[in-house]
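S.K.: dropping the sequence and predicted coords here.
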Amino acid sequence: METPLLNGSSGDTDLIGDDGDYRPVEGYRQMRRVFWIETVKLWKIAGLIVFNILCQYGTYSVTTIFVGHLGDIELSSVAIALSVIGTFSFGFLLGMGSALETLCGQAFGAGQVYLLGVYMQRSWIILWVTCIILLPIYFFTTPILKLLGQEDDIADLAGTFTIKIIPQLFALAISFPTQKFLQAQSKVSVIAWIGFVVLLIHVGFLWLFIYVIGWGTNGAALAFDLSSWITAISQVIYVVGWCNEGWKGLSWLAFKEIWSFVRLSLESAIMLCLEVWYMMSIIILTGHLENPVIAVGSLSICMNLNGWEFVVFLGINAAISVRVSNELGLGHSRAVKYSVYVTIVQSLLIGLVCMVVVMGARDYFAIIFTSSKVLQQAVAKLAYLLGITMVVNSVQPVISGVAVGGGWQALVAYINLGCYYVFGLPLGFLLGYKADMGVMGIWLGMISGTALQTVFLLIIIYKTNWNKEVEQTTDRMRKWGGQDIETEKIADNI
C-alpha cells in the first residue's frame, strides 16, 4: 500500500526515517520542504472537496432562485423549509456521518482497507434509523413554524414542501457515509465530478418540472429528491464497481460493536451541531433588537460573505481530517504533528487575507446585496467584526478537523458547550442588550466565545502526545472490527 506521507520521491529520502515517518526537521531548508509537501497533499484533497461543497450549496441556491419566480409566498416557504428544517437535518446527519472520517481514515492509513466497507454499512444503518427519528420534525413543520411566529400561509406551504422532500433526507443517509468512505482514500475527484454533473441535472429538472410541466413547488420538491438520490446512487455504483479493495460486499460485521459506533456518531453530531446552532442563534438574538430590519439585514449580509469563506475552510476541515486519520493509522506521529501545524499556518494566512479584503472594501461590498444607504452604512460598521470573525473562523474549522481525525469528538463537544453557550452567548446578550451595543455587542460576545474555544483547542493540540494517539488508534480498530494491525503491516511490507 502506498504511504500517504510521500510518493516515493528520491529527493525527500533524507526527510523520512525507516518507519516511513518524518525525521525531526533540522533547519530552514527542511522546514520549507516539509511545508511544501504538506501543502500539496492538503490541497489535493481540499480543493476538490471545496468544489463539491459549492455544488451541493448550489442545489439549494438554485432551487430557491427558481421557486422565487413563482411568488413571494412560495419563495419564503421554500427558503424557510430548506434553511431551517433542511439545514437542521443536513447538519445533524453530516455530524453523525463524520464519525467515518475518524474510523475510515485511520483504517485506511493502517492498511485495513477492507474495514472501510464495513464501517460505511454500519453508518448507513445508523443514519437511516436517525432519519426515521427525524421524521416527526418533517411531519409537524407547519405547527412548529407557527409556534415560532411564522405567518400561516408561509408555514402551511413550507410544511407541505418539507413533507415532499422526505426522500431527500434518506438519500443523505446513503451519500454522507459513501462520501466519507471515498474521502478517506483521497478519492475526492469522483465526489466532485458527481456533484458537478448532478448540479447541472438538477437545474434541468427544475426547468422541466416548474416551467415546462407547471408543477410549481411540487416540481421543485421532486427535482430536489431526484437529484439527491442520483448523487447517492452514483456514489454507491462507483464504490461497488471500482473500490474492490475497500468494498467486499454486504457483511454482518456491520452490526458488530454498533452501539460504540452510535456513541461516536452522536458525539460527532453534537460537536458539529453545537457549532452550527451557535452561529444561527446570533440571528435570533438580533431579531429582538429595537430596529430588527436593519440589524438582521446587515448581519445577514455579513454572514453571507462569511459563509463563502467558510466553504473553503470546510474543505480544509475535511482534508486535515483525512491527513490526521491516515497518518495515525500508519503510526506516523510526527507526520500528524507537521501536517496540523502547516494547515493551521496556511488557514491563518487565508483568514488574514480575507480580513484585509473586507476591511478595504467595507464601504462597497454591501452594494452587491442592497441599494439601501442605511443598510450599507450598517454593514460598513460591522465590517471590522466580520474581518475578525474571518480570522478566528480560519483556524477553528482546522482544529475541528484535527479533532475528527483523532477521534476527540466528545472532548470538543464539551469545550464547545462551555465556550459557546456558557460564555459566548451570555456575553453577547449582556453586551447587546444590557450595554446597549446592539448587534455589534451580540456579535462581539459570540466572537469571544469562538476565540476562547480556539485557544483551548490550540493548547490541547500543542500538548498532545501523538505517539499515544497512535496507540489509541490501534486499539480502536482492534475493538471495532480490525485484525492485528502489526501483523497486517508486516504482511504488507513483505
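M.R.: Sure, I can see it.
S.K.: when you work out contacts or count neighbours from here on, use the C-alpha atoms and nothing else.
M.R.: OK.
S.K.: assign Leu54 to helix, strand or coil.
M.R.: helix (DSSP: H, G, I helix; E, B strand; the rest coil).
S.K.: leaving out sequence neighbours, find the closest residue to Tyr278.
M.R.: Tyr420 (6.7 Å; Cα to Cα, 6 or more residues apart in numbering).
S.K.: what's near enough to touch that neighbour?
M.R.: Contacts for Tyr420 (Cα atoms under 8 Å, 6 or more residues apart in numbering) come out as 278, 446, 449-450, 453.
S.K.: what is the most widely separated pair among the residues you listed?
M.R.: Maximum pairwise distance among the contacts of Tyr420 (Cα to Cα): 12.4 Å, between Tyr278 and Gln453.
S.K.: distance of the residue nearest to Tyr278 from Leu199?
M.R.: Tyr420 is 35 Å from Leu199, where distance means Cα to Cα, to the nearest Å.
S.K.: what's the answer for Ala155, then?
M.R.: For Ala155 relative to Leu199 (Cα to Cα), the value is 28 Å.
S.K.: same question, Tyr278
M.R.: 29 Å.
S.K.: host element of the spatially most central residue of the chain?
M.R.: What sits nearest the mean C-alpha location of the chain, by Cα atoms, centre = their mean, is Leu314, with 5.0 Å. If you go by DSSP states H and E, Leu314 is part of helix 292-330.
S.K.: the helix or strand immediately after that helix in the chain vs helix 292-330, what angle?
M.R.: Using DSSP H and E, the next helix or strand after helix 292-330 towards the C-terminus is helix 333-360. Helix 333-360 and helix 292-330 are oriented at 160 degrees to each other (axes from the mean of the first three to the mean of the last three Cα atoms, to 10 degrees).
S.K.: list the buried residues in the strand or helix carrying Tyr278.
M.R.: Per DSSP H and E, Tyr278 falls inside helix 258-286. Residues of helix 258-286 classed as buried by neighbour count (16 or more other Cα atoms under 10 Å): 258, 261-262, 264-275, 278-279, 282-283, 285-286.
S.K.: what angle do helix 258-286 and the helix holding Leu314 make with each other?
M.R.: 160 degrees.
S.K.: other SSEs contacting helix 292-330?
M.R.: Here helix 292-330 touches helix 27-68, helix 99-109, helix 166-184, helix 258-286, helix 333-360, helix 373-406, helix 466-479, going by 3 or more Cα pairs under 8 Å, 6 or more residues apart in numbering; DSSP states H and E.
S.K.: comparison target, given below:
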Amino acid sequence: MATDTPLLDNTNNNSSSVVENEEEKPLKIVHKFGVESKKIWKIAGPAILTALSQFSLGALTSTFLGHVGELQLAAFSVENSVIAGFAFGFLLGMGSALETLCGQAFGAGHIRMMGVYMQRSWIILLTAALLMSPFYIWATPLLKLVGQTDEVAEAAGTLARWMIPQLFAYALNFPIQKFLQAQRKVLVMLWISASALVFHVIISWLLIFKLGWGLAGAAISLNTSWWLIIIAQLMYIFITKSDGAWNGFSMLAFADLFNFVKLSLASAVMLCLEFWYLMILVVITGHLKNPLVPLDSISICMTINGWDIMIALGFNAAISVRVSNELGAGDFKAAKFSVIVVSLTSIFIGVVAMIIVLSTRDFFPQLFTSSDAVAEETTKLAVLLGFTVLLNSLQPVLSGVAVGAGWQSLVAYINLGCYYIVGVPAGILLGITFGFGAEGIWSGLIGGIAMQTIILIIVTSVTNWKKEADEAESRVKKWGGANAYEN
C-alpha cells in the first residue's frame, strides 16, 4: 500500500499539470499576440500617418478645387487618378523591390548594402521617370484617345505638364521610404510628411483661394510640398548616415543592374495592376453620357477610399518589414504569426471604416463639393464605397506579405486574372452595356477585388514558411550581402 500512494499522487500531479498547461495555453497566445501587435503598431502607426499625410497632399488639393468649380475638380481627378496614378503605381511598384531586399538584408545583419540597394533603385526609377515624361507632355491627346471629353482632357493635360516635377519626386521618394522603413525609422518619415502637409494647406489656401490661381496654384503647391519631403529626407540620411546604412555614393550601385531591373519590373507589374485598377474606374466613367457629375462623385469617393487605403498601406509596410526581417533572420515561425496578427487587426479596422462610411453617407459629400447633383450621386455610391474600404483593409496587407516574401511574380499573375480578365469586363458590362452607370462599373470592379483577396488568403494559408526563410537567405547572398563584407 505504501508504494501505491506515490504513484497515485504522481497521477494526480500529472493530470493537474496538464490542466494548468491547457489553461495557460490561451494566455500565452494572447500574450504573444499582444507582443507581436506592439511590434506591428510601432511600424504601422507612424507609417499610416506618413501615408495619410502624403496622400492628403493630393486629397486636400482636390477638396480645395471642388469648391472652385466642377471642371477644375474633374480635371484634377483625371490627372491625379490617370496620369499621376499611372506614374505613382509604376514607380511605387519598382521601388517595392527595395522593400524585399532592404528588409531581408536588415534582418540578416547586412546593413551596409542597404545604401547601395537604394542607389541602384534611384538609377532605375529616375530612368523610368524620364521615359514616362512623354505621358505627361502629351496627356491631352492620350486622354481624348481613351474617351475623355475635350473640355476635361484639355484642362487635365495642361495640369499634367505642370506636374512633371512631382513625377521625379516620386522616383526619389519611394526608394528613400523603403530604405528607412526597413530600418524601422518611420517616425522620421512621419515628422517630415506631417510638416510638409501643414505647409501644403497654407500654400494651397493662399494660391488657390486667396490669389485665385486655380489649377496652376494646385500644381505649384503640390510640386513644392513633394520636393520639401525629398530634401528633408535626404538631409536626414546624409547627416546621420542612417546608423551605418548610408556610406556615401558608391560605384557598386551600377553593379548587377540587369537583375535588379528584373526584380523591380516584377514588383512594378504586381503593384501597377492594383493601382491602375481603380484608375480604370475613372477612365470607364468618362465614357458615360454627361460624365462630369459621375466623374466628380467618383473623385470624392476615391478620395475617401484613398484615405482608407493609406491606413492599409501602413499595415502593408509593417507586415512587409516584419516578414522580410524575420525571414532574413531565419525565424519563419515569427513571420507566419505576424501575418495572422496583422490580418486580424486589418479586418477589424476595415469593418469600422465601412460602418463610418455607411453611417455618414448623407453628410460627407457636402465637405467636398458645393454641387447638389454631385453630392446626391456620391451618396448613391457610398454603399459601394463601404464594401470597397472593407476589402481594401485586408488586400494591401496580403500584398505586403507578398513583397516581404518576394512573391511579386506570382501575385502579378493573380492580379492580372482577377482584375483585368474578370473585374474590368464585368464593370463595363454592368455599367455601360446594362446601363447601371458608375454604380454598375464600380460593382464589377469590386468583384475582381473580392476574388483576388480570396485567392491571396488561400496562397498565404498554404505557404511553407520554412522554405521561404531558406529562400530569403539565398536571396541576400545572391544580391551581394556577404560579398560586400568580405571586400
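M.R.: Looks like it came in fine. Computed from a predicted model, the values in this text were never measured in an experiment.
S.K.: still on that earlier bit, so how far is Val118 of structure 1 from the residue nearest to Tyr278 of structure 1?
M.R.: Tyr420 of structure 1 is 35 Å from Val118 of structure 1, by Cα to Cα.
S.K.: ok, Val322 of structure 1 next?
M.R.: Taking Cα to Cα, one finds Val322 of structure 1 at 18 Å from Val118 of structure 1.
S.K.: look at those two and report which has more neighbours.
M.R.: Neighbour count, other Cα atoms under 10 Å: between Val322 of structure 1 and Val118, Val322 has more, with 33 against 25.
S.K.: show the contacting residues for Val236 of structure 1.
M.R.: Val236 of structure 1 makes contact with 175, 178, according to Cα under 8 Å, 6+ apart.
S.K.: name the helix or strand for the aligned residue in structure 2 for it, please.
M.R.: In structure 2, Val236 of structure 1 lines up with Leu234, judged by TM-score structural alignment. Using DSSP H and E, Leu234 of structure 2 sits within helix 214-240.
S.K.: give me the distance from that helix to the chain's centre.
M.R.: Per Cα atoms, centre = their mean, to the nearest Å, the displacement of helix 214-240 of structure 2 from the mean C-alpha position of its chain is 20 Å.
S.K.: hmm, Gly115 of structure 2 is touching Met251, no?
M.R.: No: using Cα atoms under 8 Å, Gly115 of structure 2 is not in contact with Met251, being 11.6 Å away.
S.K.: distance between the ends of stretch 89-106 of structure 1?
M.R.: For stretch 89-106 of structure 1, the first and last residues are 27 Å from each other (Cα to Cα).
S.K.: corresponding residues in structure 2 for that stretch?
M.R.: Taken onto structure 2 by TM-score structural alignment, stretch 89-106 of structure 1 occupies residues 87-104 there.
S.K.: same check, this time on stretch 186-199 of structure 1
M.R.: With TM-score structural alignment as the criterion, stretch 186-199 of structure 1 aligns to 184-197.
S.K.: what comes up buried for the helix holding Leu314 of structure 1?
M.R.: So for helix 292-330 of structure 1, counting by 16+ other Cα under 10 Å, buried means 292, 294-299, 301-303, 306, 309-330.
S.K.: what about the residue nearest to Phe254 of structure 2 when sequence neighbours are not counted, how many neighbours?
M.R.: Spatial nearest neighbour of Phe254 of structure 2, chain neighbours left out: Arg120 (6.5 Å); criterion: Cα to Cα, 6+ apart. Using other Cα under 10 Å, Arg120 of structure 2 has 23 neighbouring residues.
S.K.: contact partners for Arg120 of structure 2?
M.R.: Residues in contact with Arg120 of structure 2 (Cα under 8 Å, 6+ apart) are 253-254, 257, 260.
S.K.: repeat for Ile449 of structure 2
M.R.: Counted by Cα under 8 Å, 6+ apart, Ile449 of structure 2 has contacts 391, 395, 418-419, 423.
S.K.: against Ala426 of structure 2, how distant is it?
M.R.: On the measure of Cα to Cα, Ile449 of structure 2 and Ala426 of structure 2 end up 12 Å apart.
S.K.: tell me the secondary structure at Gly249 of structure 1.
M.R.: coil.
S.K.: what's the local residue count around Val455 of structure 1?
M.R.: Val455 of structure 1 - counted by other Cα under 10 Å - has 13 other residues nearby.
S.K.: a helix runs through it, doesn't it?
M.R.: Yes: Val455 of structure 1 forms part of a helix when assessed by three-state DSSP.
S.K.: map it across to structure 2 for me.
M.R.: Per TM-score structural alignment, Val455 of structure 1 is aligned with Ile454.
S.K.: for that match, give its distance to Gly440 of structure 2.
M.R.: In terms of Cα to Cα, Ile454 of structure 2 sits 22 Å off from Gly440 of structure 2.
S.K.: one more: Ala219 of structure 2?
M.R.: Taking Cα to Cα, one finds Ala219 of structure 2 at 33 Å from Gly440 of structure 2.
S.K.: which of those two has more neighbours?
M.R.: Ala219 (25 against 22).
S.K.: you'd agree that one is up against Leu159?
M.R.: Yes: counting by Cα under 8 Å, Ala219 of structure 2 does reach Leu159; the two are 6.9 Å apart.
S.K.: which residue numbers in structure 1 go with stretch 400-417 of structure 2?
M.R.: Mapping stretch 400-417 of structure 2 onto structure 1 (TM-score structural alignment) gives residues 401-418.
S.K.: for stretch 466-480 of structure 2, same thing?
M.R.: Counting by TM-score structural alignment, stretch 466-480 of structure 2 falls onto residues 467-481 of structure 1.
S.K.: ok, now stretch 49-58 of structure 2?
M.R.: Counting by TM-score structural alignment, stretch 49-58 of structure 2 corresponds to residues 51-60.
S.K.: now that stretch, how far from the centre of its chain.
M.R.: 12 Å.
S.K.: how much distance is there from the match of stretch 466-480 of structure 2 to the middle of the chain?
M.R.: 25 Å.
S.K.: got it, and stretch 277-286 of structure 1?
M.R.: Distance, stretch centre to chain centre, for stretch 277-286 of structure 1: 18 Å (Cα atoms, centre = their mean).
S.K.: please apply the same query to stretch 263-279 of structure 1.
M.R.: Between the centre of stretch 263-279 of structure 1 and the centre of its host chain there is 11 Å, according to Cα atoms, centre = their mean.
S.K.: give me the contact list for that stretch.
M.R.: Identification of contacts with stretch 263-279 of structure 1 by Cα under 8 Å, 6+ apart yields 91-99, 404, 409-410, 412-413, 416-417, 420-421.
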